[in-house]
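In: Quick check, what structure comes out for this input:
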Amino acid sequence: MSDSSSSHLRQWPTAIRALAYRNFQIYFAGQGISTLGKWVQQVALAWLAYHLTGSAVLLGLITFLSLAPQLLIGPVAGAWIDRHDKRRLLIIVQMVLVMQSAVLAAATWLHWVDGPFIAGMALLLGLLNALETPLRQALIGSFVDDPADLPNALVLNAMLINAARFVGPPLAGALIALAGEAACFALTAVAFLALLGGLLKVRGTASPKASGSTAQVFREGLAYMWQTRSVRQLLINVIMVNLLASCYAALLPILAKAVFDGDAQVLGWLWGAAGAGAFLATLALAVGGALPRLRQFTDAGALLCAIGLAGLWFAQALPLALLALAVLGFGITLSNVSTNMQLQSGAPSHLRGRVIAFYIAMRFGFEALGGMAAGLIAARWGAPATLGIAGVVLMLGLLGQYGLRRRA
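Out: As a prediction, this is how the structure comes out:
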């Protein structure tokens, strides 16, 4: 790196230093608009499903179908991604996402939507996300010239996603009340175009492509993660947090309508509360998330997840539920993002795509399983009790994991 480049970097505050790179600035802007649209679509799709059918099982199924492909094909997709041009692949996937949202908008506007159609669109979205999410994550490193700034780029990306998570759901609730779900889906299609435009403009540093067949590349990545003890421990934590804590997302329409007697706007507030907590977690990581302390952040986040789930179990009033969701959103994001930072910073560059894909597979795949299970349990015992059960099981799992680490 030249002296002039180093001087330019020093002019940026440490908490946002990755934004000194022009390529990351362009990606960051497009990603912000795209993620906002994605959250608007997610809230609108969940509300449309529950509004049309009143089925808790369908809500769980939608969560499962939109996330499960990342568990089933995500790890193999990571090996495939490492053998190809990541930027070009992401451009193609982004084009298909634009078309998916446009079709969903048109079908909703024409009243062609029913339960099976919504489930099919959720499955298509899940398949696309199984490629899009690891591609986006793996490309971030190519937009910053100094590997030392990669952790900051990752936390800024997470901050952006969670800021959209804070703003998007209330925006979706207001837009649904004003113009209906079709308008939300149309807005998402336009928002996806922003990231597509950014990807066409940036020219990141090309990462080395893995050699060998996809099966060989997959086995190489799997061996690295299995043989690296710290990576194994982090992935176990990811499984527990997202199986048991992230399941809350599937039950929010039930909490909004059946528990708090609200409408789409109340659903937006619930989503927004969790998003606010998540955004604060990324701020905490941006300011204090130095690599040596990240494992402490991961453990603290998992503990806060259990506390947030217990709070939702006992919350009888909407303000208390909003507070519990803020704690839950803070905990999930603190745990997941600090884990991602540790995994990416420690992984060799030629293995990064596979490591990211495995992390994302665990992150979203087990959220899918948790959402499906939560929908089935809530249909029998109700949403608050389901969340309480998840909190108790998570706390027991964390205690067991802590005991194993102490004995190791």
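
In: C-alpha from now on. contacts and neighbour counts both.
Out: Will do.

In: Pretty sure residue 265 sits against residue 174.
Out: Yes. Assessed by C-alpha atoms under 8 Å, residue 265 is found in contact with residue 174 at 5.9 Å.

In: Count the neighbours of residue 316 for me.
Out: Per other C-alpha atoms under 10 Å, the neighbour tally for residue 316 reads 13.

In: so is it in a helix, a strand, or just coil?
Out: Secondary structure for residue 316, judged by DSSP: H, G, I helix; E, B strand; the rest coil, is coil.

In: For residue 187, list the residues it contacts.
Out: The contact partners of residue 187, by C-alpha atoms under 8 Å, 6 or more residues apart in numbering, come to residue 37.

In: what about the residue sitting furthest away from the middle of the chain, distance to residue 9?
Out: Going by C-alpha atoms, centre = their mean, the residue of the chain most distant from its centre is residue 3, 37.2 Å out. Computed as C-alpha to C-alpha, to the nearest Å, the residue 3 to residue 9 distance reads 10 Å.

In: one more, for comparison:
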Amino acid sequence: MDFSHAWRALRHRNFRLFFSGQSISLIGTWMTRIATAWLVYRLTHSAVLLGTVGFVGQIPTFLLAPFAGVWADRLNRRTVLVWTQGLAMVQSLMLAVLTLTHRITIPEILALAVFQGMINAFDMPARQAFMVQMVESRNDLQNAIAINSSMVNLARLIGPSLAGIIIAASSEGYCFLIDGLSYIAVIVSLLLMRIHAVEKKSERASMVEQLREGWSYVSEFVPVRSILTLFAILSLMGWPFVVLMPIFAAKVLHGGPNTMGFLMGAVGVGALVSALVLVVRKSVRGLTSIIPIAAVIFGCGLIAFGFSRTMWLSMILMLFTGYGMMQGLTASNTVIQTLVDEKMRGRVMSYYTAAFVGMAPFGSLLAGFLAHWMGAPYTVIFSGSVCILGGLWFWSQLPAIRRDMRPVYERLGIVAPREPAVAEEAAR
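Out: Down below sits the predicted model:
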């Protein structure tokens, strides 16, 4: 079988630079996520505070992402990314200094989490909208998104495992320090890119008017609306299982930071396999059917994980959980990026960010309180059940989704205009 097409997006110089710089930076990012969770749990042993830190770190993204999307459509996206990466480096280095000097407190962790959430609110829509400028050819966009997902999940595999080793050997502060220094790589890669300037029309519309225009586009276009609704459900109920990992590692599986690192590493392996499966795809055709199936796999993985009490079984279940999570995430991102009009890209991706990241703070807070009330295992069992119901709901919406996707696919040449049967099958 010929897999020469699998890495075709890397023929674009700008995307190669992004891939190399981001690969280094993302390892540091995942180290910080694990180190922060373990630091909070070490200081407090509180499920509620684990959820609270997740809430305050992500609520700014929910509140600011729509405004950031307007700016992503107005401003130079590379410039926005250079600024967000520089500020993220400052945030990580501040965490490192405070932790290594033993001055870190929960209020300081909360404040720096809010700062990072504000940065992410502007970084994520700009990054998603910038993708199409890096690969130039829209035919390679799906491949670029799949490769990017592979990169994220390779980092998810390496970062948590490395963080667990470093925390067990020394301190969480060194994870924060490595993360801070890793941002240098992605900043340099952005500065080395040769980007064709996209002419930005002077906008006479106000911020409120552009926000309204973006909301109308998202809420009235059935495929995007349905995907973002499912995303919001999964983000609220499913993805916050990560904030409960210290509890599973310490109390359920009777381990330490290494145990948490291995569990998150297993999620990364499953997600990486999922992303690589999507890398070898030649077309966006067939992705809409993958989305609800992935949600069901994700939910089943969470339910079974909640019942597990042995390390080896929990790691296997985390493989399936990571696989389902990433299949849905990457397929959804690809479909949206393919369908959306360029002039609306920043705003649409800001709502994507709000659904993907913005609902997570409410989920983190809910997961923390539910875990305090009924325990972490029953919390993820309940969460997984909701994810399965969300996947089944999306499946029921597929006829309407395919109907609205067809004209766009015809315009892009993905399906032939005069072959309705083929077009119908292509949207599946």
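
In: Counterpart of the residue farthest from the centre of the first structure over in the second structure?
Out: The criterion is TM-score structural alignment: under it, residue 3 of the first structure has no aligned partner in the second structure.

In: ditto for the one 10 residues further on
Out: Counting by TM-score structural alignment, residue 13 of the first structure corresponds to residue 4 in the second structure.

In: Look up which helix or strand the most centrally placed residue in the first structure falls in, please.
Out: Among the residues of the first structure, the one closest to the centroid is residue 364, at 7.0 Å (C-alpha atoms, centre = their mean). Assigned by DSSP states H and E, residue 364 of the first structure falls within helix 352-381.

In: so who does residue 28 of the second structure touch?
Out: Residues near residue 28 of the second structure by C-alpha under 8 Å, 6+ apart: 159, 175, 176, 178, 179, 180, 182.

In: What is the longest helix of the first structure by residue count?
Out: If you go by DSSP state H, the first structure has its longest helix at helix 22-53.

In: whereabouts in the second structure does it align?
Out: So helix 22-53 of the first structure sits over residues 13-44 in the second structure, by TM-score structural alignment.

In: Go through the matching stretch and flag the buried ones.
Out: 14-19, 21-41 (16 or more other C-alpha atoms under 10 Å).

In: Tell me how many other residues surround the match of residue 13 of the first structure.
Out: Neighbour number of residue 4 of the second structure under other C-alpha under 10 Å is 8.

In: before we move on, the earlier item: of the contacts of residue 28 of the second structure, just say which sits nearest to residue 107 of the second structure.
Out: residue 176 (17.2 Å; C-alpha to C-alpha).

In: how about that closest one, what's its match in the first structure?
Out: Per TM-score structural alignment, residue 176 of the second structure is aligned with residue 185.

In: Looks like its match contacts residue 98 (just checking).
Out: No. Counting by C-alpha under 8 Å, residue 185 of the first structure sits too far from residue 98 to count as a contact (9.8 Å).

In: So which of those two has more stuff around it?
Out: Comparing residue 185 of the first structure with residue 98 by other C-alpha under 10 Å, the one with more neighbours is residue 185, at 29 against 19.

In: what about that one, helix or strand, and which?
Out: Per DSSP H and E: helix 181-201 holds residue 185 of the first structure.

In: buried residues in that helix?
Out: Result for helix 181-201 of the first structure [16+ other C-alpha under 10 Å]: buried residues 181-196, 198-199.

In: Which residues outside whichever helix or strand comes after it are in contact with it?
Out: Sequence-wise, the next helix or strand downstream of helix 181-201 of the first structure (DSSP H and E) is helix 214-227. Contacts to helix 214-227 of the first structure, defined as C-alpha under 8 Å, 6+ apart, come from residues 75-76, 78-80, 83, 210-211, 231-232, 351, 354-355.

In: how close does helix 214-227 of the first structure sit to the second structure?
Out: Here the mean offset of helix 214-227 of the first structure against the second structure after fitting is 1.7 Å, by mean C-alpha distance after the TM-score superposition for the first structure.

In: do the same with stretch 181-190 of the first structure
Out: Mean for stretch 181-190 of the first structure is 0.6 Å (mean C-alpha distance after the TM-score superposition for the first structure).
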